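Asker: what follows is a protein structure lacking sequence information:
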């Protein structure tokens, strides 16, 4: 296929994108901004994000348009807050309510951009947000009618609760999540997928939920990436050794039960007491008081730091003090903080469930089997003990982790990948882009122009795979 000489003109839907927030809002902003650097994109977002877009240097009407759907958005947030457990916001409930509100946003979007799309002002439409695979798109069939290609995703969600952790599900009050199996009956969802020219699936869970006849349109692409200015992949010093230089490990995230920080504390406690290890817990949340009580009960307060949240701009410098990043979340959709640690040359330890293991190829870190609580603690303790005895292996793992992030998971790399997807749906390249499933787990000689055989990630036993 012959590529066009001009820059592509995508209309990007990112209703929640915001440069000052975290999670999906920051992912949407970072991705949309990176795509805009490589194309003549125009971003459509919610009115509540308008001032932050302007503050970030975006020109209204040129770079973005803000759609006013504030009243309904505020209603969905207020209802989710009201019916959530105190100190633990129900994201599952908010997702359900947001799905009810989102069509009104797209209706207003169509009123503004429908005529411009029909006139050929944009090459395609890319719905970047919402990330939820259960959210229908009201404009998808209308785009099909006027012949404008539609790209959907990355989509992520629906990671099941692992067996043996029902108590945490009850603690999280994930009642709304039990209704998720009915999402396939959502009006317009089947039509949305049928009308999409490309569906970016951010996890194997989401990919496997797609109907078999749509798999040929699916491209595996996790939604997270790393800002290499905040987390520069410069060489990291070899892990320290010696009795007076403990192995330093860290955790970053919300302090809620499903993050598994209590398992980390239990696993690390004997090594912290002996002076072999220092644990840095960065974050805050409803579990903080209980976790601090655990630290005191284990008599390891002098070897554990729990200073709460720190500004994201300072996180890179703080993480660089660590030799190992441990993220034992039992139910995680993405795990962007894992990539941030890897970018700094810090190998990660994750559990083999959900999104994080899809970010850690063999050789770049450790993936522990998702088993029982007691077994996870035992395996994690064994791994930490082995790494304290031989910390030099962390340097090679860190170098491989940095190379993996630099090649596949910078925002610039993400935008380039999405650009290839655009070229494919527009007919400017013949082969569907394929970077492996999981992404980057394929042989290093493969490239984006040559589809590669998918490689599944084995669950690594502690101390192996590096």
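Answerer: Arrived safely. Owing to the predicted nature of the structure, the values given are computational and were not obtained by experimental measurement. Numbering: from 1, shown residues only.

Asker: hey, let's count contacts and neighbours off CA atoms from now on
Answerer: Fine.

Asker: number of nearby residues for residue 127?
Answerer: Using other Cα atoms under 10 Å, residue 127 is surrounded by 22 other residues.

Asker: cool, and residue 377?
Answerer: For residue 377, the number of neighbouring residues by other Cα under 10 Å comes to 21.

Asker: right, and the helix or strand after the helix or strand hosting residue 145?
Answerer: Per DSSP states H and E: residue 145 is located in helix 140-146. Next helix or strand after helix 140-146 toward the C-terminus (DSSP H and E): strand 150-155.

Asker: so what's the gap between that next one and the chain middle?
Answerer: Its chain's C-alpha centre and that of strand 150-155 lie 15 Å apart, by Cα atoms, centre = their mean, to the nearest Å.

Asker: repeat for stretch 296-308
Answerer: Relative to the chain's own centre, stretch 296-308 is displaced by 29 Å; criterion: Cα atoms, centre = their mean.

Asker: the structure to be compared is supplied as follows:
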């Protein structure tokens, strides 16, 4: 069943902003594409309002309801950053408690609107993407969709130094975050749970698996991230160009990439572009200097999507050495640009990357990663056409499976099926 243009959709996106970090981008992509197809009510946090207005929102057939919990969210975030200045993951764990207050405020306001006559045919909570997501939107008495959810990735204990820097001692406390989901009985009242990975599905109680549908949370704008011819083969005239895109935090493990680059730098002409910001930047810049490769690296900080595309087009490969990665949206962006990718064989990347589009590295320990990464980089120099072909296959795969257009189309199809089932069960 396809959606009729009169079907009313309520989209809750706690994080929702264009040209922002990955989760906010997920909310924006769903909103901006649904808004031009169906009557849509977007519920989102008030902190997203400036970015949404700057992007021309409200778009299409939509209205936006802003939920203001900043009196709680602001101080909570500042406290989290003071307690965990080196760990964005720990900061997120603490500051995300605001999402529960946001949901309570939203449900109260939406029930008031419902009492005044406003109705919705399907409800979709698209962000946050955590499998511990809790909501009481089911009180609006319409089919409820959660996700795509992503998480439940095992902790990489084989990298103890990296985990220590990321305040891993806090990780067991994540189980406490499931209490609201259990207390509110969210999953019992959900008609469809979109799960991004096998690890995510494993974290959902088995009795709800029949309600689960596979759908990656990340997508890619295949028009913005467009392909370009592969660079000239690495040589003295055009060095092997490597690009990393992501936050500079412990779990991203850029230090492993620096070690691998240092091992081949004396006999392979190369250049590494690092795009991103984070608490580890100064530490890793010092490390590069100590390894004697500082002059081979350019640190670009925050870049626009257009700048990212330009750096990807110059590159022979994108490397994502993250030791704990639930998603890996940057891999899709590189693949959309027809560039091969290298990542660790764990978490989300393990379900996106194979030998047809790049290479997965074994994760036994740090030394194993560094050794295999150095070998892979040298292989690009030895067999550039094989790696160029991986890039072309990556572009084809993204077009078929991972474009935002394809992803939202799947969501709309699911809405129609749920509405039909809901109506039949109400007869």
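Answerer: Structure received. Worth saying up front: this structure is predicted, and the values here are computed from it rather than measured.

Asker: can you give me the TM-score here?
Answerer: Aligned and superposed, the two chains score 0.91 in TM-score terms (TM-score structural alignment, normalised by the length of structure 2); 421 aligned residues with a Cα RMSD of 2.5 Å.

Asker: could you list every helix and strand in contact with the helix holding residue 145 of structure 1?
Answerer: strand 150-155, helix 189-195 (3 or more Cα pairs under 8 Å, 6 or more residues apart in numbering; DSSP states H and E).

Asker: so which of those gets nearest residue 409 of structure 1?
Answerer: Smallest distance to residue 409 of structure 1 across those (Cα to Cα): 13.7 Å, for strand 150-155.

Asker: mean deviation of that closest one from structure 2?
Answerer: With mean Cα distance after the TM-score superposition for structure 1, strand 150-155 of structure 1 departs from structure 2 by a mean of 0.7 Å once superposed.

Asker: give me the stretch of structure 2 that that strand matches.
Answerer: Counting by TM-score structural alignment, strand 150-155 of structure 1 lines up with residues 144-149 of structure 2.

Asker: which residues sit against the matching stretch?
Answerer: Residues outside stretch 144-149 of structure 2 that contact it (Cα atoms under 8 Å, 6 or more residues apart in numbering): 122-131, 137-138, 189-196, 200, 215-217.

Asker: what do you get if the cut-off is 6 Å, keeping everything else the same?
Answerer: With contact meaning Cα atoms under 6 Å, 6 or more residues apart in numbering, stretch 144-149 of structure 2 is reached by 123-126, 129-131, 190-196, 217.

Asker: among these, which one sits closest to residue 303 of structure 2?
Answerer: Relative to residue 303 of structure 2, the closest of the contacts of stretch 144-149 of structure 2 is residue 217; by Cα to Cα it sits at 22.5 Å.

Asker: which of the contacts of stretch 144-149 of structure 2 are buried, as a PyMOL select command?
Answerer: Only the buried entries of the contacts of stretch 144-149 of structure 2 go into this PyMOL selection, using 16 or more other Cα atoms under 10 Å:
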select buried, resi 123+124+125+126+129+130+131+190+191+192+193+194+195+196+217
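
Asker: related to what we said a few turns ago, of the helices and strands packed on helix 140-146 of structure 1, which is nearest residue 391 of structure 1?
Answerer: Proximity to residue 391 of structure 1 (Cα to Cα) singles out strand 150-155 among these, at 36.5 Å.

Asker: immediately after that closest one, which helix or strand?
Answerer: On the C-terminal side of strand 150-155 of structure 1, the nearest following helix or strand under DSSP H and E is helix 166-171.

Asker: where does that following helix end up in structure 2?
Answerer: Taking TM-score structural alignment, helix 166-171 of structure 1 hits residues 160-165 over in structure 2.

Asker: so which bits of that stretch are buried?
Answerer: 162, 163.

Asker: residues in contact with the helix holding residue 145 of structure 1?
Answerer: Applying Cα under 6 Å, 6+ apart, the contact partners of helix 140-146 of structure 1 are 192, 195.

Asker: coming back round to it: and the helices and strands packed on helix 140-146 of structure 1: which comes nearest residue 379 of structure 1?
Answerer: strand 150-155 (32.0 Å).

Asker: what's the neighbour count on residue 213 of structure 2?
Answerer: Applying other Cα under 10 Å, we find 16 residues neighbouring residue 213 of structure 2.

Asker: that one maps to what in structure 1?
Answerer: Match for residue 213 of structure 2 (TM-score structural alignment): residue 219.

Asker: excluding its backbone neighbours, what's nearest its match?
Answerer: Nearest residue to residue 219 of structure 1, sequence neighbours excluded (Cα to Cα, 6 or more residues apart in numbering): residue 200, at 4.9 Å.

Asker: ranges for the strands of the stretch 151-300 of structure 1?
Answerer: For the stretch 151-300 of structure 1, the strands defined by DSSP state E, counting those that start in this stretch occupy 198-201, 218-220, 247-252, 277-282.

Asker: what's the most buried one of those strands?
Answerer: strand 198-201 (a mean of 26; mean count of other Cα atoms under 10 Å).

Asker: so what does that one touch, helix or strand wise?
Answerer: For strand 198-201 of structure 1, the packing partners by 3 or more Cα pairs under 6 Å, 6 or more residues apart in numbering; DSSP states H and E come out as strand 150-155, strand 218-220.

Asker: go with 10 Å
Answerer: strand 124-129, strand 150-155, helix 204-209, strand 218-220, helix 411-425 (3 or more Cα pairs under 10 Å, 6 or more residues apart in numbering; DSSP states H and E).
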